[in-house]
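*Asks:* Pasting the sequence and the predicted model now:
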Amino acid sequence: MRILLANLPWHKLPEGEQPGWRGIRAGSRWPHTFPYYGGDLIGGYMPFPFYLATASSLLKAAGFEVAFRDSIALGESYDDFYAFARSFRPDLVVVETSTPSVNHDLAEAGKLKEMLPGLRAVFCGIHAELEEERYFAGRREIDFVLYGEYERPLLSLAQALREGADLSLVGNLLYRQAGEVCKTACGPLPDLKEFPWPERDDRLAGRYVDVGIGLEQPQLQMHASRGCPFGCIFCVWPQVVYRSRRYRKRDPEDVVAEIEANLKRYPYRSIYFDDDTFNVDLAHILAIARLMKARGLHHIPWGAMGRADLMTREALIELKEAGLHSIKYGVESGDPKVLDEIGKRMQLKKVIEMVAFTREIGIKAHLTFTIGLPSDTAESIEGTIDLACRLDAESLQFSIATPFPGTKMYEIYERKGWLITKNWADYDGAAKAVSRTERFSGEELENYVKLAYSRWAEAKIRRALGAPAFQTALAAQLAERLAPGDRLVVLQSANINLTLALVAALKKSPFEIHVLTHERFAPAFVPLLDESRLHLFRNTGDFRIAALKDWALALRTAHDFKGAVVPYTNPDGANYEEVEQVALTVAPIIAAGVNMEGRLIR
């Protein structure tokens, strides 16, 4: 039996002046889309699809012919994916779907079944409707649904189909028999020791990256555990995938052995542990850290996602010595009552202490906050924004509370009549509200997120670029590398507030300032510079050297730029290689590189 495991293409190309979009699905706790302005279909945040990859290893070990196709990481077109499917001719296609992509994925499955007669489709992933018998009955594009954590049930299903066995013995399954929908019980979660290492495609190894915490690419993404014992009402995976608060750990020896094996295969420059909550068991993660240090792996920077209030000073010091470079902390709100009501059970005082200590000892911190939680008030949201500004992390994320189907939050919002839409494509957990609350409309929540980002960036940049030490250092570095009157081009390659502040500061220098930017940012620079000094591109959404090289060379010839200034969103300039290539094409040198901390890193 041939089985195709698919993270399907999920994008829309730009049309005229309208940007398209790209989607992130398998491997992400918050599947989402973001604007796409042209160029290739890769770059930016790209999670590793652990479930599909582990399922592939399980199926291959059982003798199945398997193709694991991550079209998102490949950046491939729909036509290229269809061509691959036709050449492989699977008997079974397994689609990992999500709430915002489910209708799109159903349509694609229908096309595949028309294209390949006899093909049967399995849907799994994080969309709670899939396990409803009535929903499944009306979706002829799907032959089977595997709900919950699906790797082991998928193996059982494939074996049953191969052997003609009774499907009622397969757990977590919806199927049809004699025209009737049948649903089997959800089986127990397996011990992680039962799983083989996930399959990895060396061609895509450099594509997977979590961009929030400044780790360099290529980045090896790992799991050391699954699950979380806390009961946050908004969190999808514990409620829809695991269906419990059980926390499962891998053997530290096995984790480190997998890291070592992958480092021998590919020159990874960092490691990211994409666990649900990495530091639930400090003894477990310290055991991993000690093994990494003992085996000489502590020279490779690594990061993780955890809870600040579960950390200790002693643990952070030891983790740093073992290579911990950066960590994501979920804070969500600055109001203790709001935190209690969403099931976070977090000690805010301890969070503030540990974030400060994390930064004090040189570990980078990325914080996440949520706007529009059920009991949020104007005062609690203001308090959240104020806390975010005071904590002064290297980076952060503000999200609108999104009640995904299958979560307790969804039940609350549906019961209270707060859902604005059930158009699942809108449920992308980004900047678009799909619900309101008792006190706020969806539009007001969207505006709060914009305000939060703006206030945080302004506060951070004002502190950093307003410091006399920074201004003196920047002036001295530029004076060493350029002559008065030279033309200097600034790339809009970071948070727009940082670039605007840099341009405003550089206008006081003895140089002629120009800006290189995508056209969508042009209006922000018009008050600062004459339009003749704004150089706009639109053929790619970001700084891709392949798309911009000829244009950048022509600009260099026409304007004789003597240097470029590159703003960096992340602390160390990680993953800015293409930006720097564009800078060195449009100008002979990078005269300065400035990060959000107000440090000269180039």
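*Replies:* Everything's here; your move.

*Asks:* drop to CA atoms for contacts and neighbour counts, all remaining ones
*Replies:* Noted.

*Asks:* what are the ranges of the helices in the stretch 251-400 of the chain?
*Replies:* 252-265, 282-294, 313-321, 336-341, 348-360, 378-391 (DSSP state H, counting those that start in this stretch).

*Asks:* could you check the angle helix 348-360 makes with the third one?
*Replies:* Angle, helix 313-321 to helix 348-360, by axes from the mean of the first three to the mean of the last three C-alpha atoms, to 10 degrees: 30 degrees.

*Asks:* May I see the buried residues of helix 313-321?
*Replies:* Under the neighbour-count criterion of 16 or more other C-alpha atoms under 10 Å, helix 313-321 has 315-317, 319-320 buried.

*Asks:* same check, this time on the last one
*Replies:* Judged by neighbour count (16+ other C-alpha under 10 Å), helix 378-391 contains these buried residues: 380-382, 384-385, 387-389, 391.

*Asks:* Next up, a structure to set beside the first:
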Amino acid sequence: MRRSSSYPRPVSFGVAGPLEVLLVSPPLRAEQRYGRLAAAGMYMPPMGLTVLAASLRKAGHSVALLDCEALGLNHQEAKEQCRRSAPRILGLTAVTMSVQSAADLAALLKPLLPNTVFVLGGPHLSAAPEETLTRYPQFDVGVIGEGEETLLELVRRVLCEESITDLEGTIVWIGDTLRRNPNRALLEDIDTIPFPAWDLLPELQTHYRPSAFGFRKLPCMSVLTSRGCPGRCSFCSQGVWTDRYREHSAGYVLKMIRELYHHYGIRDLCIYDGTFGVKRSRLIELCELLIAERWDLVFSCNLRVGMADEKMLRLLKRAGCWGVAYGIESGSSKILEHLRKDITPAMIQRAITLTARAGLISKGYLMVGTPAETEETLAETLAFISTLDLDLLTVNSFTPFPGTLDWERADGFGTFDKDWSRLNQHSYAFVPHGLTRERLEYYVRLITRTFYVRPRVMINFARLMLNPYHLPLIYSGLTSFASFVGRSHRDL
């Protein structure tokens, strides 16, 4: 579907003329994200960068966005694209696993762009600002936390040749010294933020994909409708948005969805909020608005176990929701308490049962190898998962990330390799006392295999194969999955 002609064309790399800001998502391979299950993994746009780009453009700045992962660029190719654009400000974003990649790209470009200000932002920088810029001095400044107002002010000052050393929400090099400035206050009304600049990305329908089992129609796209989380889980960092929950109004969300539906042809949405539905009145209003539109549109979302009730789930179903994902994490009460989940196995059981009763697909996220994990708690989890009426299950190795409680206390519970490039959910960087990496990997495979060889789950997969939308992604995903589970079978 053609984009609306009301959008300006993206700035072309290498064209004549000055570019004020280039925002870059650094090179990263699917194998780095998902390990052996790379073929089944999703890749969606860098949502933070698209909102920052939209805010800069609204303020009148020339801005371009380079998504290296979507374009399949390596560091040399990305370097050439950035060099040709010669921006006045170059902003890179990074999570922990990609911060080394961002730093490598900045190091390649620094000698080639002597007049460019190099900026780093994103979840990792916000969680560990001093350590990150000390390790990577090729960045001139780091944007901590929510970036819209900070980046706008930074760009204005740089273009006006004013000092940025005292800019709120940043950490800045002054000679050989780092200066950490006060945090910037969070936005009070996030409805003032423009919709993401999707038009600055590569073609949505060809460069981005959902996970192999995470959609019902194509094209599929992810959206965020809120910021922050009221939860207090020990493994989760809210370094960018903090634990203060704020949400877009139902009307704002509907207009954003309408743009994706009409201008980009999107037919399936992954609502990526960590806790969609915190404010029940907004969820009800949004569902009623979607029902009234009568679009050919479906969506999935994440809910907290304690928020699920039958009336709300049935309303989600009527509004087009096909699936709900829950952070189960463990089947052991001891581990759930240690992780500060504020839920119990009985609450998990109830939420999954209600979801099935409402006619929705349910998915669970599980972690193996958390602090205080033992053979006994792993056996509890295996037994518990076998009792749930779940349709889909993702099992990851536990990883402490900077900015979390578990990062601070991990050394007291096991051995921890803090190499940032290994901090993903498949490298087993943390191993609890009394267990080994091999034993954790064994349980990841055992739990996965035990869950997916159940007849009911296999029948559901057979039904998925009848949907023509699923065939290409399902085939690649099942090939990857079969290899993963096959090793588990030989190990048992």
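*Replies:* In hand now; what should we look at? Since the model is a prediction, treat every value here as computed from it, not as a measurement.

*Asks:* so can I have TSV of the buried residues of helix 378-391 of structure 1 showing distance to G171 of structure 1?
*Replies:* Output for the buried residues of helix 378-391 of structure 1, formatted as TSV (distance: C-alpha to C-alpha, whole Å):
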residue	distance to G171 of structure 1
S380	44
I381	43
E382	47
T384	43
I385	45
L387	45
A388	44
C389	48
L391	46
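
*Asks:* Closest one of those residues to A583 of structure 1?
*Replies:* C389 (31.1 Å; C-alpha to C-alpha).

*Asks:* ok, V240 of structure 1 to Y51 of structure 1 distance?
*Replies:* 14 Å (C-alpha to C-alpha, to the nearest Å).

*Asks:* the more surrounded of these two?
*Replies:* Taking neighbours as other C-alpha atoms under 10 Å, V240 of structure 1 and Y51 compare with V240 leading, 20 against 17.

*Asks:* contacting residues for the more buried one?
*Replies:* Contact partners of V240 of structure 1, counting by C-alpha atoms under 8 Å, 6 or more residues apart in numbering, are 126-128, 148, 406-407.

*Asks:* Show me which pair in these is furthest apart.
*Replies:* Within these (distances taken as C-alpha to C-alpha), the two that end up farthest apart are G148 and T407, at 13.0 Å.

*Asks:* Which one's more surrounded, the two?
*Replies:* Using other C-alpha under 10 Å, the more surrounded residue of G148 of structure 1 and T407 is G148, with 26 against 19.

*Asks:* for the stretch 401-550 of structure 1, what spans make up the strands?
*Replies:* In the stretch 401-550 of structure 1, strands defined by DSSP state E, counting those that start in this stretch lie at 487-491, 512-518, 534-537, listed in chain order.

*Asks:* any idea which of the ones you listed is most buried?
*Replies:* Ranked by mean neighbour count under mean count of other C-alpha atoms under 10 Å, these are led by strand 487-491, which reaches a mean of 25.

*Asks:* so it corresponds to what in structure 2?
*Replies:* Taking TM-score structural alignment as the measure, structure 2 aligns no residues with strand 487-491 of structure 1.

*Asks:* and that strand, how far from the chain's centre?
*Replies:* 31 Å (C-alpha atoms, centre = their mean, to the nearest Å).

*Asks:* hang on, isn't Q219 of structure 1 packed against P267?
*Replies:* No: applying C-alpha atoms under 8 Å as the test, Q219 of structure 1 and P267 come out as separate, 9.1 Å apart.

*Asks:* More neighbours: these two, which one.
*Replies:* Q219 (23 against 14).

*Asks:* Map the more buried one across to structure 2 for me.
*Replies:* By TM-score structural alignment, Q219 of structure 1 lines up with C220.

*Asks:* if I look at its match, how far off is Q205 of structure 2?
*Replies:* Counting by C-alpha to C-alpha - C220 of structure 2 and Q205 of structure 2 are separated by 8 Å.
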